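K.L.:
prediction below, plus the sequence it came from.
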Amino acid sequence: MDHSTHQHEHQTHQEHARHHDGGASWRMAAQATLHCLTGCAVGEILGMVIGTAAGLHNAGTVVLSIALAFVFGYALTMRGVLRAGLPPKQALKVALAADTVSIAVMELIDNTVMVGVPGAMNAGLSQLLFWLSLALSLALAFVLTTPVNRWMIGRGKGHAVVHAHH
């Protein structure tokens, strides 16, 4: 083996080791979090709007929002891996592995904010308090979930699972 081949193999090994030792970039983590937030936000907003419009109790609205966030979050990931040629059962497994922790963290944060902001859950859809609280909750969910995703990607988990199928 010549020196350049050995050097290339060493660099490849270092990149692989860095990736699995927590060396995921902040940019990669932010992109994964934004992807996850997209599906999450659709479900979260839809759940909050439906629950508020239907006059559901706060707990019912939160449960609906969480359920829809998981549905839309998984669906968004599945769409991409299905396009890559995975069968539906395998695509679901990839989505579960890629998104469960990220969505759970986001939902914990954004629903805690919504419940914690005085009057936000009882504000009507036409009130600025509702929409500002929801926007704040999603922004905080993004900021606080990004380090979680960075940590997971750096260990070959979370969205790193999706990248193996693109």
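P.N.:
Received the coordinates, thanks.

K.L.:
drop to CA atoms for contacts and neighbour counts, all remaining ones
P.N.:
Noted.

K.L.:
and the helices in the chain, which stretches?
P.N.:
Here the chain has its helices, by DSSP state H, at 3-20, 26-53, 58-83, 88-116, 128-153, 159-163.

K.L.:
in CSV, list those along with mean neighbour count.
P.N.:
Formatted as CSV, the helices of the chain follow (neighbours: other CA atoms under 10 Å):
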stretch, mean neighbour count
helix 3-20, 12
helix 26-53, 21
helix 58-83, 20
helix 88-116, 20
helix 128-153, 20
helix 159-163, 21
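
K.L.:
my guess is A69 meets E44, correct?
P.N.:
Yes: A69 lies in contact with E44 (CA atoms under 8 Å); the separation is 5.1 Å.

K.L.:
identify the spatial nearest neighbour of the residue most central in space within the chain, chain neighbours not counted.
P.N.:
When CA atoms, centre = their mean is applied to the chain, the residue found nearest the centroid is C36 (2.8 Å). Distances taken as CA to CA, 6 or more residues apart in numbering place G73 nearest to C36, at 6.0 Å, with adjacent residues excluded.

K.L.:
take the one below as the second:
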Amino acid sequence: MPVTLYAHTAGNGFQAVAVSSTDATGNYAFSQAPVNSTYYQVRGGRRSSAVLFEGVKDLLTASASATTVQAGQPVTFSGTVSPDKTGHVIYLQRQNASGGDFHSVAVASVGPGSAYAITKRVYASGTFRVLIPGGPENEGAARPGVAITVTPVPASAVTPPAG
């Protein structure tokens, strides 16, 4: 018996996306690789399956310009987001001193080509991560934390010359 796979994403109704046939025991299979979070339903022979939600997370890359800096020096966190999130908000977060939750310390917008760069002056060692929140199309993503080690500024750099 023929069965049809229907799919819908945020802001769209169900649309047929694939057709298959059941085997002798009524089993069928479909292979999909959605870019956005999608709801699926199979229909055939005046019957419908339950609706299945397939959540898709954004793909987020991130790197830090340095992992060891002197106190007060800037560190730039940069990368890309896929699918394209040009214009979306993105956060730089720092882990609490207890090693638990993260809190936002800087915010930026994803730029052209879905690239971003967030620069933050760092005064104390800590763990930082980049987060893009989810929305109706995707579930968002956070990169694992990056430890930034801060070394003291040499006394010679802050002590005025004698005289």
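P.N.:
Done, it's in. Everything quoted here is computed from the prediction, not taken from an experiment.

K.L.:
quick check: TM-score for this pair?
P.N.:
The TM-score (TM-score structural alignment, normalised by the length of structure 2) is 0.29; 88 aligned residues with a CA RMSD of 5.4 Å.

K.L.:
measure the residue nearest to the centre of structure 1 to G43 of structure 1 for me?
P.N.:
Separation of C36 of structure 1 from G43 of structure 1 (CA to CA, to the nearest Å): 11 Å.

K.L.:
who are the contact partners of A41 of structure 1?
P.N.:
The contact partners of A41 of structure 1, by CA atoms under 8 Å, 6 or more residues apart in numbering, come to 69, 138.

K.L.:
returning to what we had before: is the residue nearest to the centre of structure 1 in contact with V101, as I believe?
P.N.:
No: look at C36 of structure 1 against V101 with CA under 8 Å: they stay out of range, at 10.3 Å.

K.L.:
tell me if S20 of structure 2 really is in a strand.
P.N.:
Yes: counting by DSSP: H, G, I helix; E, B strand; the rest coil, S20 of structure 2 is part of a strand.

K.L.:
neighbours of it, just the number please.
P.N.:
The burial count assigned to S20 of structure 2 is 15, neighbours taken as other CA atoms under 10 Å.

K.L.:
I'd guessed it sits against Y6; true?
P.N.:
No: S20 of structure 2 lies out of contact with Y6 (CA under 8 Å); the separation is 11.7 Å.

K.L.:
and the nearest residue to F53 of structure 2 once chain neighbours are set aside, what element?
P.N.:
Spatial nearest neighbour of F53 of structure 2, chain neighbours left out: Y39 (4.5 Å); criterion: CA to CA, 6+ apart. Element membership for Y39 of structure 2, per DSSP states H and E: strand 38-44.

K.L.:
and that strand, what does it pack against?
P.N.:
Contacts defined by 3 or more CA pairs under 8 Å, 6 or more residues apart in numbering; DSSP states H and E place strand 38-44 of structure 2 against strand 2-8, strand 52-54.

K.L.:
please identify the deepest-packed of these.
P.N.:
Of these, the one with the most neighbours on average (mean count of other CA atoms under 10 Å) is strand 2-8, at a mean of 18.

K.L.:
helices and strands around it, which ones?
P.N.:
On a contact count with 3+ CA pairs under 8 Å, 6+ apart, strand 2-8 of structure 2 meets strand 15-21, strand 38-44.

K.L.:
what angle do it and strand 15-21 make?
P.N.:
Calculated by axes from the mean of the first three to the mean of the last three CA atoms, to 10 degrees, strand 2-8 of structure 2 forms an angle of 150 degrees with strand 15-21.

K.L.:
now strand 2-8 of structure 2 against strand 38-44, angle please.
P.N.:
Per the same axes, to 10 degrees, the angle that strand 2-8 of structure 2 makes with strand 38-44 is 160 degrees.

K.L.:
circling back: give me the common contacts of C36 and G43 of structure 1.
P.N.:
Here C36 of structure 1 and G43 have G73 as joint contacts, going by CA under 8 Å, 6+ apart.

K.L.:
what's around the nearest residue to L59 of structure 2 once chain neighbours are set aside, how many residues?
P.N.:
Leaving aside its sequence neighbours, L59 of structure 2 sits nearest to S82 (CA to CA, 6+ apart; 5.0 Å). Under the neighbour criterion other CA under 10 Å, S82 of structure 2 is assigned a count of 15.
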